[in-house]
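>>> what's the 3D shape of this:
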Amino acid sequence: MNEEVLFKELDYKAVRSSGPGGQHANKTSTKVELSFDVENSEGLSNEEKILIQKKLAARINKEGILKLTNEDSRSQHSNKEIVTRIFISEVRQALKKPRLRKKTRPTRASKIKRLKAKKQKSEIKANRKNPLK
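Coordinates of the predicted model:
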């Protein structure tokens, strides 16, 4: 992953933020939408593109464009920084390879403990029954 190339491929769009805010919110475009074309990116290898498309499928539309938005701040500039940071962290997380699971077996003591607990439970239930039968 070449981050410098990725930063050049990002498209930003400022739109009006939703929710309350009075006169300021009605006349300023502080919400920032980030668009990134995953399929046509030159900063990613083919394997990385496949991984990102698989792991971030919920955020990628039918055209293969990854969309992220942010409207936390009242400042367009800080929202742009935040959404860029989120983008980088999401891509890094998607490209991170999961650790292989090491197979383990239960210890002898844990097996004995489990069997004792089962036996105790069955005795408790057996004592609930009517003794006349």
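>>> all contacts plus neighbour counts: C-alpha atoms, from now on.
OK.
>>> can you tell me the SS state at residue 33?
What DSSP: H, G, I helix; E, B strand; the rest coil gives for residue 33 is strand.
>>> for it, what are its contacts?
12-15, 67-70, 83 (C-alpha atoms under 8 Å, 6 or more residues apart in numbering).
>>> name the helix or strand for the residue most central in space within the chain, please.
Closest to where the C-alpha atoms of the chain average out (C-alpha atoms, centre = their mean) is residue 90, at 7.0 Å. Assessed by DSSP states H and E, residue 90 sits inside helix 76-95.
>>> the structure of the following sequence is requested for comparison with the preceding one:
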Amino acid sequence: MIRITGRISLDPREIEVSFIRASGPGGQNVNKVATAVQLRFDVRQSPSLPDDVRARLEKLAGNRLTLDGVLILTAQQHRSQERNRQDAIDRLAALIRQAAVAPKARRPTRPTLGSKKRRLEAKGQRSTVKSLRRVRSSDD
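Below you'll find the predicted structure:
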């Protein structure tokens, strides 16, 4: 089991890993060896995720989520398959960890009297500076 949080663990069988060729520079090695990793995780069908975490994960995934609800992560930073595989799994775990934390509800606040006064004073000073820059016509 892959431990994500205290209450969430993933079964490694839920994660599908395939190896692909990495893009970008790298000499002849990049053309011969499939070191990049493409990780697929079915968010909608996963029995390991609670409903609230699933909904937040879908929102966090953005365009990495297919229409079928499969999250696709690609890792190609390292030169070895194993390190890229571990990097992809770590990134998946971090994304699920982030989705596991419910966002705090924003409590509306009002600016303090002091901050209102400071803002108006700054506006007045700026207005004075700009008015001094104006070109005065000879008619004035």
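>>> ok so, going back, show me what the residue nearest to the centre of the first structure aligns to in the second structure.
Under the alignment by TM-score structural alignment, residue 90 of the first structure pairs with residue 95 in the second structure.
>>> which residue packs closest to residue 42 of the second structure, ignoring adjacent ones?
residue 70 (4.2 Å; C-alpha to C-alpha, 6 or more residues apart in numbering).
>>> how about residue 80 of the second structure?
The nearest residue in space to residue 80 of the second structure (C-alpha to C-alpha, 6+ apart) is residue 35, at 5.7 Å.
>>> who are the contact partners of the one in the first structure that sits across from that neighbour in the alignment?
Alignment note: residue 35 of the second structure maps to residue 30 in the first structure; criterion TM-score structural alignment. Contacts for residue 30 of the first structure (C-alpha under 8 Å, 6+ apart) come out as 14-17, 71, 73-76, 79.
>>> and if you look at residue 41 of the first structure?
6, 9.
>>> which SS class is whichever residue in the second structure pairs up with it?
The pairwise alignment with the second structure assigns residue 41 of the first structure to residue 46, based on TM-score structural alignment. Classification of residue 46 of the second structure using three-state DSSP returns coil.
>>> residue 46 of the second structure and residue 120 of the second structure, how far apart?
55 Å (C-alpha to C-alpha, to the nearest Å).
>>> and for residue 49 of the second structure?
51 Å.
>>> which of those two has more residues huddled nearby?
Legend: neighbour count by other C-alpha atoms under 10 Å for residue 49 of the second structure and residue 120, higher for residue 49 (19 against 12).
>>> run a quick neighbour tally on the residue nearest to that one when sequence neighbours are not counted.
In space, and not counting its chain neighbours, residue 49 of the second structure is closest to residue 8: 6.8 Å by C-alpha to C-alpha, 6+ apart. Neighbour count for residue 8 of the second structure, taken as other C-alpha under 10 Å: 17.
>>> trace residue 8 of the second structure over to the first structure, please.
Alignment note: residue 8 of the second structure maps to residue 2 in the first structure; criterion TM-score structural alignment.
>>> same question for residue 79 of the second structure.
In the first structure, residue 79 of the second structure lands on residue 74 (TM-score structural alignment).
>>> so who does that match touch?
Neighbours of residue 74 of the first structure in contact, by C-alpha under 8 Å, 6+ apart: residue 30.
>>> repeat that for 10 Å
17, 21, 24-25, 28-31 (C-alpha atoms under 10 Å, 6 or more residues apart in numbering).
>>> can you tell me which of these carry over to the second structure?
Counting by both residues aligned by TM-score structural alignment, their matches' C-alpha atoms under 10 Å, the contacts of residue 74 of the first structure that remain in contact in the second structure are 17, 21, 24-25, 28-31.
>>> could I get those residues in a markdown table, plus columns for secondary structure and distance to residue 98 of the first structure?
Shown next, in a markdown table, are these (DSSP: H, G, I helix; E, B strand; the rest coil; distance: C-alpha to C-alpha, whole Å):
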| residue | secondary structure | distance to residue 98 of the first structure |
| --- | --- | --- |
| 17 | coil | 37 |
| 21 | coil | 43 |
| 24 | helix | 45 |
| 25 | helix | 42 |
| 28 | coil | 43 |
| 29 | coil | 39 |
| 30 | coil | 37 |
| 31 | strand | 34 |
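>>> lovely, talk soon.
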